[in-house]
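K.L.:
have a look at this prediction, sequence included:
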Amino acid sequence: MTHKRSETLCDTSKVFGKTFIHKMRIKIKRTTILLVSLALLTVYIKLSRITINSDEKRELSASSSNSGSSAGEPPHPLIYDGKHVMPNSIDPDKLDPHIKHDKGDITLEELMKKNAIAPFEPGPHKLLIVSYRAADGTLLGELVDNSAHAMHVTEPLDGTYTAMFGSRDFIVPEDILNNKDGTLRILPEGERDAVANVLGDILDCKIEGIPTDVLTHPYWFRKMGSQMSNLPLIECLKTSTLVFHRQCRPLMMKDCPGRYDPSLPKTPTCKTILWDLLGGSRSGEYEGKPDSTVTESVKNYTNCMADARQKIERCERIMHTYCSNTNLRGITVVRTSMDVAVPLMEKDPNFRVIHLVRNPQAVAAIRSKYENNSQSYYGLGDPMREATMYCQQVKHDREVREDLEKKYPGHTVEIGYEDFISNPISYTEFFFRFVDFSIDSDVSDYITAYAPLLQKEVNDWFADAPYNIARDIRDQCNVLWYGKAYGF
């Protein structure tokens, strides 16, 4: 009986074993079929894309021929839904509006022939780099930052605007440079001069004139990678400045706009009180100055910032000492226009300006990623709107720079981001010729290590850019910059 039961159990286990093996074989077959199907589907999709791209290229060629046969007629519009990516359909360079910029290799000698360079007078050399959000403005600033006996400050204007208008920090640059409808905003003279004065005080090492909001701003820590030349100051500021920044700022939220908006009635009123009357929290505690518009919250805010100022007196001395011992002083800004360079150049023969611009298609693609985000408050997440705002600002800044260059030859230059990345050695050498400063070994190491990475990423935006949008941005910006659109 026991023997039969054991045989039964053995037979049962064999059956279960065979069933398990059979099921596993079925699963393996199904998995194999699924993998083969996915592989075939992938090949099909790739072949379809190649066919689509070939058809688009043929249509592109045909449209160009049609445009050439009919004088004055625009190229035949491409039939494209704007949703699918065409990474292999056209070289990004053919979409680049920088048609007057450098293509391919360029030597230092060629750059020297193209651009005048004025000699410096005795004294420190001062540089302002004017750039834009999403244009990688810190690229050139880090050349200064990696140099010995040099100092570089990244974006001190956010703190300047919070001190001037009482708005919260991290102001979106487009809020300053554009109106709500996307049109260009020209800085009022008083605002321009206030910004220029702060920049001038930094370049002149007049630390006592810098608003407390600037010295206590989180940018000292968040942008630390491009401000390593200020490491002694940053180490000093670590102790208490962020605490004061968080404590004082909310005191103004009741009386001044949370977000900077020059169209609101409160905005100019706050500037009148905080900047014109109270000196941008630079002159100590509120002293009961006779003005009925100074509310209790303004008094509390000013006193709070005065307390913060006292706490960082040692840091001020450190910055002043370090700054005074530098021979090259640079600032990179994205929250102002080229207009601020006018009063600075008028009073200082050693002041120089570099205008760093980038392909507007790349700028628009990067900015548009902030759709439904506060950073796209004016751009509305629309790449065409972002590109238009950017290109009209570049156009204005170019015109101002060109006027300055006529008046002060060799004091300004424009550099294209893509040009620099394509020719990093030549442009680095030219950069230091322009500011009349020797190239430090750390700078050479930085360029050697960093440039190849940037070269790989410079056209990353193109992989996500719908073809028709990139084309329209090119044409729109060419109209703004050169007076006409260029077809293929």
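P.N.:
Received it, and whenever you're ready, just let me know what you need.
K.L.:
hey, let's count contacts and neighbours off CA atoms from now on
P.N.:
OK.
K.L.:
what does stretch 249-267 contact?
P.N.:
Residues outside stretch 249-267 that contact it (C-alpha atoms under 8 Å, 6 or more residues apart in numbering): 165-168, 171, 175-176, 268, 270, 297-298, 300-301.
K.L.:
what comes up buried for it?
P.N.:
249, 251-253, 255-262, 266-267 (16 or more other C-alpha atoms under 10 Å).
K.L.:
again with stretch 402-415
P.N.:
Buried residues in stretch 402-415 (16+ other C-alpha under 10 Å): Leu404, Glu405, Tyr408, Gly410, His411, Thr412, Val413, Glu414, Ile415.
K.L.:
wouldn't the last one be in contact with Asn359 here?
P.N.:
No. No contact is recorded between Ile415 and Asn359 when judged using C-alpha atoms under 8 Å, the distance being 11.5 Å.
K.L.:
quickly find the element holding Ala196.
P.N.:
Assigned by DSSP states H and E, Ala196 belongs to helix 189-203.
K.L.:
other SSEs contacting the following helix or strand past that helix?
P.N.:
Counting by DSSP H and E, the next helix or strand C-terminal to helix 189-203 is helix 212-215. Applying 3 or more C-alpha pairs under 8 Å, 6 or more residues apart in numbering; DSSP states H and E, one finds that helix 212-215 makes contact with helix 157-165, helix 296-311.
K.L.:
next up, a structure to set beside the first:
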Amino acid sequence: MRGGSSIAGELFNCDPAATMWYEPGDAFFSSYYGLHHENLPQNDLYFRNMTRRKLNRDELEANVDFYNNIFSCNYERLPPEVMAHSFLGQSTAMDGYVKCRRKVTRTKHLDIITCKRHISHTCSRKMVETSLNSNCHIVIRALNTITKSNPSVRNERSLLKLVQKHLHENGFNIPIGDENNLLQFVKHGHCIEIMRSDNFKCLHLAKKKCQTDNLLVVQVNRMKMEDLEPVIKTNPDMRVIHYTRDPRAIAFSRSRTGILIFDKINRSSVREAEFVCHKMREDLKQRLILEKKYPDVFTHLTYESLATDPERFARRIYEMLNKTYPEEWKPFVAKHMYGKSEGSMFGITVKNATRTAFRWRSKIPKYQLDMINGFCGDVITGLGYQL
């Protein structure tokens, strides 16, 4: 977050022959753990004490399948929350699907949050840790299994008994609450199935666009670098852009906007930089390992190179792909990266990109900068930045 990946994604969103997915991982965790959507990445990936959690085996396998289905245009196999998510509205390629689905659902007043409210009292609106402790993912998976194997069973009480039987037979002795509490999961499941049906009525539009496009791009902020290998193996023509921003700039931007992950009380750039560098250090380490195994897959690009020379940035990416970058990129750059306004906290905004990229240099006090350079030095230089 605050790394500029959304504005980099607009390069592909400008391409008429590309489909750009903006961080679908949010919908994955919403479906897997019963969370509300539009969540913050740290709530999915970290515990409350800010240690990074390791995905369990089933979760990792589901995550890999999730991205493989996106890359294969198998949208019908995605959790319904994905094709009902608000982020699709950002993608130009999804415009036809989004408009179609809006017509289908305009009188139903049913969305992701409506479905999740059934289980919010047991699970969490936003924290994976809470849902994990409540075993929400186990009940949701059990219900999904029962629904797929018993499509003719619609009665909620009948489904409830089947879920109870499934949990018992598979050794899940979980304290999920009384029977009425478990019934709310069944209601949640019914709500999600209605969503699936609504999605399906328009899904052909999204699939057709995906199948005819020659480029499919996914913004991934919720996956560790080390977890990418199974996806790379399954998709031999896949290319990975490791897109970074100077960690000092990220920490400064978060402290300025008040969306710090680590030290929300003191709004300290120093503490935030320490947190950011720990994550970036691990990703850099794993990328260097994977690059040796897959030498033609990875490319490292920076927000700073985008901000200073967006045309060269675009040309480098499309040369790697043996394609010509879209002419539509130039007017986007003129409007959204070199306007007078500094923009807002989130999203694709009008701003002076070069000034934004390097403002931290004159704003972070020297004593703080020395501290950050001390514990982030290896990451800063490893990513090609200067101390």
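P.N.:
Ah, there it is. What you see is a predicted model; the values in this text were computed from it and never measured.
K.L.:
TM between them?
P.N.:
After superposition, the two chains reach a TM-score (TM-score structural alignment, normalised by the length of structure 2) of 0.80; 346 aligned residues with a C-alpha RMSD of 2.9 Å.
K.L.:
among the contacts of stretch 249-267 of structure 1, which one sits closest to Phe431 of structure 1?
P.N.:
Nearest to Phe431 of structure 1 among those is Ile176, at 28.6 Å by C-alpha to C-alpha.
K.L.:
what distance do you get for the counterpart of that closest one in structure 2 to Gly34 of structure 2?
P.N.:
Structural alignment (TM-score structural alignment) places Ile176 of structure 1 against Asp44 in structure 2. Remark: distance between Asp44 of structure 2 and Gly34 of structure 2 (C-alpha to C-alpha, to the nearest Å) = 11 Å.
K.L.:
more neighbours, those two?
P.N.:
Gly34 (32 against 22; other C-alpha atoms under 10 Å).
K.L.:
for Ser441 of structure 1, see how far away the counterpart of the more buried one in structure 1 is.
P.N.:
By TM-score structural alignment, Gly34 of structure 2 lines up with Gly166 in structure 1. Using C-alpha to C-alpha, Gly166 of structure 1 is found at 43 Å from Ser441 of structure 1.
K.L.:
follow-up on the earlier one: can you list the contacts of stretch 249-267 of structure 1 in a markdown table and add distance to Asp136 of structure 1?
P.N.:
Formatted as a markdown table, the contacts of stretch 249-267 of structure 1 follow (distance: C-alpha to C-alpha, whole Å):
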| residue | distance to Asp136 of structure 1 |
| --- | --- |
| Phe165 | 27 |
| Gly166 | 28 |
| Ser167 | 25 |
| Arg168 | 24 |
| Ile171 | 17 |
| Asp175 | 19 |
| Ile176 | 18 |
| Pro268 | 31 |
| Cys270 | 32 |
| Ser297 | 38 |
| Val298 | 36 |
| Asn300 | 38 |
| Tyr301 | 34 |
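K.L.:
so which of those wins on neighbours?
P.N.:
Gly166 (34 neighbours).
K.L.:
quick check: which element contains the residue nearest to it when sequence neighbours are not counted?
P.N.:
Spatially, and ignoring its direct neighbours in sequence, Gly166 of structure 1 is nearest to Cys256 (5.6 Å; C-alpha to C-alpha, 6 or more residues apart in numbering). For Cys256 of structure 1, there is no host helix or strand (DSSP H and E).
K.L.:
what does Cys256 of structure 1 align to in structure 2?
P.N.:
For Cys256 of structure 1, the aligned residue in structure 2 is Cys123 (criterion: TM-score structural alignment).
K.L.:
swap in Lys299 of structure 1?
P.N.:
That one, Lys299 of structure 1, aligns with Val186 by TM-score structural alignment.
K.L.:
is that match in contact with Leu159, as I believe?
P.N.:
Yes. In this structure Val186 of structure 2 lies within contact range of Leu159 using C-alpha under 8 Å: 7.0 Å.
K.L.:
of these two, which one has the most company?
P.N.:
Neighbour totals were compared for Val186 of structure 2 and Leu159, and Val186 leads with 26 against 20 (other C-alpha under 10 Å).
K.L.:
residues contacting that one?
P.N.:
Counting by C-alpha under 8 Å, 6+ apart, Val186 of structure 2 touches Leu143, Glu156, Leu159, Leu160.
K.L.:
quick one: it from Leu160 of structure 2, how far?
P.N.:
For Val186 of structure 2, the distance to Leu160 of structure 2 equals 7 Å [C-alpha to C-alpha].
K.L.:
same deal with Pro24 of structure 2?
P.N.:
To Leu160 of structure 2, Pro24 of structure 2 is 30 Å away according to C-alpha to C-alpha.
K.L.:
next one: Arg316 of structure 2
P.N.:
Distance from Arg316 of structure 2 to Leu160 of structure 2, counting by C-alpha to C-alpha: 55 Å.
K.L.:
of these two, which one has the most company?
P.N.:
Leu160 (21 against 16).
K.L.:
who's in contact with the more buried one?
P.N.:
The contact partners of Leu160 of structure 2, taken as C-alpha under 8 Å, 6+ apart, are Leu182, Leu183, Val186.
K.L.:
the helix ranked longest in structure 1: what's the following helix or strand?
P.N.:
In structure 1, taking DSSP state H as the definition, the longest helix is helix 2-69. Using DSSP H and E, the next helix or strand after helix 2-69 of structure 1 towards the C-terminus is helix 108-114.
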